[in-house]
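*Asks:* Show me the folded form of this:
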Amino acid sequence: MRFTQAMRSYILGDVNSHCANILALSSLLNIIGTGAFTSITVVFLLQSAQLSAHELGSGLALSGIVALGASSQAPRLIHRIGARRSLLAVTAISGAAAISYIAVRGTVSLVLIATVAIAAQRAGAVCRLVIISREFSNEQRVAIRAQLQVAANLGFGLGALIGAGALTLASIEAYNAVITFNMLTYAAAWILLRGLPGDTADGAQSRRLALHDRTFLLVSVCGAASAMHNAILPTAIPFWLAKHAGLPKPLAAVMLILNTTMVLLLQVRVARNVDSLSAARMTHRRVGLLLALACGMISLAEGSGSLAIGILLISGVVYTWAEMCQSSAAWRIAFDLIPPDSAPAYHATYSTITSLGTMIAPAVVVFVLEASGSWGWPILGLMFASACWLTGVVAGQ
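*Replies:* Okay, the predicted model is just below:
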């Protein structure tokens, strides 16, 4: 028992409130289901819905764009019924959308269902941030956000294992079982979320207030550009290994496992060190240097020898440390700059801008690596370093 408590404290930190536990556990359940479904999405839709690759890609891309506009209305919902009730509502909608994928039979139905699912998921993230802003002190908020990140990494890894099992069976029945499981995780999360504290008035101000806050908008744009490095492991590394290096292709999976393990063990502890806005600004500048270093190391990992493999794995450690620091600094800056009485509008604006960066990041990193050849990684490192430096500067205005 003492060992279990010690490990929980080491991984999740010292914040141990009823509200924090509900948020973390419900997020874990959601993301286990999401991870399982994400693993089978492409294969399921190609086989069951009989979509072409073009129809699938364009349908998902259109859904993501439309969902941005839909999820931006989250502040209105939160103001009308409160963050807790809003979170319960969008969780129920997410569950309904999850099971509806079984009925996809064409591009139109895919776009409709995926748009609802993505919009509800993003709105739920805004609701969680508003609840964190309302229920916890400024010193606790980053720690709680770090706990949710740990839950996300753990949940996605567990879900991917479930999805891998379904892919091994390679049957429509197995894929339908995963979709049903995903829906059930939302149902279980909804039951847990009912235990959250009751609602109070949440942010009556119009979203225009956030849109007229120039400092906040600049920080959001620079932060979104900084966070585009998140496309390195899932997109840039596999692409580079496939096109430009003689290294083993499974190294991409090894680096993802390394990243997940480090985040699980260290994210909350790293977040503790970013305890003020000034610390967050300084952390962003250091992160820029670490990202430039990691990208430079990757560019040196040519060939198929053990030295190249070692360099690539070490670059993965450097990158993951930079990722954890950047995330912690971004959370601190966001929570410090957002007025508590306008949290819904500000969090929704920040989330929308960040989502835009996330959407274009894979295309950007692939384009740079493809167009720049051997200079691709140094150019990416310079881009990320510049974005991080600008974020630190703008946040101090």
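*Asks:* alpha carbons only for contacts and neighbour counts from here, please
*Replies:* Will do.
*Asks:* and the host helix or strand of residue 125, how far from the chain's centre?
*Replies:* Element membership for residue 125, per DSSP states H and E: helix 107-135. Relative to its chain's centre, helix 107-135 lies at 13 Å (CA atoms, centre = their mean, to the nearest Å).
*Asks:* If you count contacts, what does it end up packed against?
*Replies:* The elements that helix 107-135 packs onto, with contact taken as 3 or more CA pairs under 8 Å, 6 or more residues apart in numbering; DSSP states H and E, are helix 53-71, helix 74-81, helix 83-100, helix 138-169, helix 343-372.
*Asks:* Could you figure out how far the longest one is turned away from helix 107-135?
*Replies:* Translated: helix 138-169. For helix 138-169 against helix 107-135, the angle by axes from the mean of the first three to the mean of the last three CA atoms, to 10 degrees is 150 degrees.
*Asks:* Helix 138-169 packs against which elements?
*Replies:* helix 2-12, helix 18-47, helix 107-135, helix 172-193, helix 251-272, helix 306-337.
*Asks:* That one vs helix 18-47, what angle?
*Replies:* Going by the same axes, to 10 degrees, helix 138-169 makes 30 degrees with helix 18-47.
*Asks:* same deal with the first one?
*Replies:* Between the axes of helix 53-71 and helix 18-47, defined by the same axes, to 10 degrees, the angle is 150 degrees.
*Asks:* Here is a second sequence; please produce its structure as well for comparison:
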Amino acid sequence: MKNAEWIKRSEDAFIGTYNRFPAAMVRGSGCRLWDADGKEYLDFLAGIAVCSLGHCHPKVTEAICRQAGTLVHVSNLFHTPPQIELAELLVANSFADRVFMCNSGAEANEAAIKLARIHSSQGRYEIIALAGSFHGRTLATVAATGQPKFHQGFEPLPQGFIHAEFGDPQAIEKLISPRTCAILCEPLQGESGVRPLDPEYLRAIRSICDQHGLLLIFDEVQTGLGRTGTLFAHEQLGVTPDIMTLAKALGNGLPIGAMLTTDKIAASLTVGSHASTFGGNPVAAAAAVEVLTVLLSDGFLDSVQEKSRYFVTRLEALAEQYPHLAGGVRGAGLLLGLVLTEQGIEQGAAIVAQMFEQGALINFAGNRVLRFVPPLIVSKEEIDQLVGKLRSVFDQFS
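*Replies:* Here you go, the predicted model:
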């Protein structure tokens, strides 16, 4: 069956919540995808920063198949070995002592919100988030998200979320009240245009939390698990959170999320206070164990940093060649954005569409940058291919 037939069937069956590319993807391997018409794509989206080990990584695939033939689901009424192994790996390689498992980044953030509220004294329920943030699509995480476009039509939103101006610690201080229990932020904002939070800014946020007895929650759903060149982005920034959320790359495509915290804070969630039927199910957990094993293997994260430096150099050269379209590069590791000029912004969506025609997948984030989140296994040759295609497209808009 060809693309057109699959697309027609899709449009006849689904609620129209997605603006999809005109392709039905049927196969993936490494950094490549193929659609139903047989066209090949160089994938620098990775399922929106999910398939960090590439499509159908052999070790992850083997773990999924092995576990699917052994035990798929029993719920969290029972202990399961893959889930336990995953929790031990997360604890051993992070600041945390305890883990709660769920199915997505939004659910992980919901768990963090509930934990922050129940851990804090009565009457303290308000969470300060940042303008430009993105924390999920559930009602609570939409309310936490600092982008009004995601709020429209869903009002009234749940109470208890306020937003501070990005980059200004004093703006946060002014919002603190006797109701405040936590500050929630991403170490690097991905959806609003690949905006890193300055280390000094994050250290100031940590200091504010300490001074006022607030919890610091890091949403590392997109930045965690090697994406920025270390296992967690905050490791590079000299700031440790009280609670951290993970998802996306954790299962390399299988839905799984996690909330991590310390013994002291975790004690506030007791039996029956929170749950997830499918959270950390054996198949997803088995995949995640393999993902972490690969990420933690000798030299893997060093290679991400090396490829990041190479990619940044290539993108900076492109920006110099086309100054009317691009003004520079920002981000960390292999979460990078090519910042567009005002002229480039006008063409941003069209550039992405032309790259798709050229057989390369990227996206336009925050109406400001071309975002690149390739699998962490991407090669320098594939980076060269991507930049070559982008140069060809830029020529069309010059």
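*Asks:* What value does the TM-score take for this pair?
*Replies:* In this superposition the chains share a TM-score of 0.27, using TM-score structural alignment, normalised by the length of the first structure; 186 aligned residues with a CA RMSD of 7.2 Å.
*Asks:* returning to what we had before: now the helices and strands packed on helix 107-135 of the first structure in TSV, please, with extra columns for mean neighbour count.
*Replies:* Output for those, formatted as TSV (neighbours: other CA atoms under 10 Å):
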stretch	mean neighbour count
helix 53-71	17
helix 74-81	21
helix 83-100	22
helix 138-169	21
helix 343-372	21
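*Asks:* Tell me which of those helices sits nearest to residue 300 of the first structure.
*Replies:* Closest approach to residue 300 of the first structure among these is made by helix 343-372 (14.1 Å; CA to CA).
*Asks:* quick check: angle from that closest one to helix 74-81?
*Replies:* Here the directions of helix 343-372 of the first structure and helix 74-81 differ by 160 degrees (the same axes, to 10 degrees).
*Asks:* if we can go back for a sec, which of the helices and strands packed on helix 138-169 of the first structure sits closest to residue 356 of the first structure?
*Replies:* Smallest distance to residue 356 of the first structure across these (CA to CA): 12.0 Å, for helix 107-135.
*Asks:* Show me which positions of that closest one end up buried.
*Replies:* Residues 107, 109-134 are the ones in helix 107-135 of the first structure that count as buried (16 or more other CA atoms under 10 Å).
*Asks:* what's the angle between it and helix 83-100?
*Replies:* 160 degrees.
*Asks:* what's the offset of stretch 65-81 of the first structure from the middle of its chain?
*Replies:* Centroid separation between stretch 65-81 of the first structure and its chain, computed with CA atoms, centre = their mean, is 18 Å.
*Asks:* Span of that stretch from start to end?
*Replies:* 26 Å (CA to CA, to the nearest Å).
*Asks:* same deal with stretch 33-42 of the second structure?
*Replies:* Start-to-end, stretch 33-42 of the second structure (CA to CA) is 7 Å.
*Asks:* what about the closest residue to residue 196 of the second structure other than its chain neighbours, how many residues close to it?
*Replies:* Spatial nearest neighbour of residue 196 of the second structure, excluding adjacent residues (CA to CA, 6 or more residues apart in numbering): residue 188 at 4.1 Å. The tally of other residues near residue 188 of the second structure (other CA atoms under 10 Å) stands at 25.
*Asks:* Could you check how far residue 188 of the second structure is from residue 331 of the second structure?
*Replies:* Counting by CA to CA - residue 188 of the second structure and residue 331 of the second structure are separated by 7 Å.
*Asks:* Please apply the same query to residue 389 of the second structure.
*Replies:* Going from residue 389 of the second structure to residue 331 of the second structure by CA to CA gives 21 Å.
*Asks:* between the two, who's got more neighbours?
*Replies:* Neighbour tally, residue 389 of the second structure and residue 331, criterion other CA under 10 Å: the higher count belongs to residue 331, 22 against 19.
*Asks:* before we move on, which element is that one in?
*Replies:* strand 326-332.
*Asks:* and that strand, what does it pack onto?
*Replies:* strand 195-196, helix 300-321, strand 335-340.
*Asks:* highest average neighbour count across these?
*Replies:* Comparing these by mean neighbour count (mean count of other CA atoms under 10 Å), strand 335-340 ranks first with a mean of 25.
*Asks:* Out of the helices and strands packed on helix 107-135 of the first structure, which gets nearest to residue 311 of the first structure?
*Replies:* Closest of these to residue 311 of the first structure is helix 343-372, at 18.7 Å (criterion: CA to CA).
*Asks:* Give me the residues contacting the helix or strand just after the closest one.
*Replies:* Downstream of helix 343-372 of the first structure, the next assigned helix or strand under DSSP H and E is helix 376-395. By CA atoms under 8 Å, 6 or more residues apart in numbering, the residues outside helix 376-395 of the first structure that reach it are 215-216, 218-219, 222-223, 225-226, 228-229, 277, 280-285, 287-289, 291-296, 298-299, 333, 365, 368-370.
*Asks:* Neighbours of residue 142 of the second structure, how many?
*Replies:* Neighbour tally, residue 142 of the second structure, other CA under 10 Å: 23.
*Asks:* In terms of secondary structure, what does whichever strand or helix holds residue 385 of the second structure contact?
*Replies:* Secondary structure assignment for residue 385 of the second structure, by DSSP H and E: helix 380-396. For helix 380-396 of the second structure, the elements it packs on are helix 300-321, helix 342-357, judged by 3+ CA pairs under 8 Å, 6+ apart.
*Asks:* Okay, angle between it and helix 300-321 too, please.
*Replies:* Relative orientation of helix 380-396 of the second structure and helix 300-321, computed by the same axes, to 10 degrees: 20 degrees.
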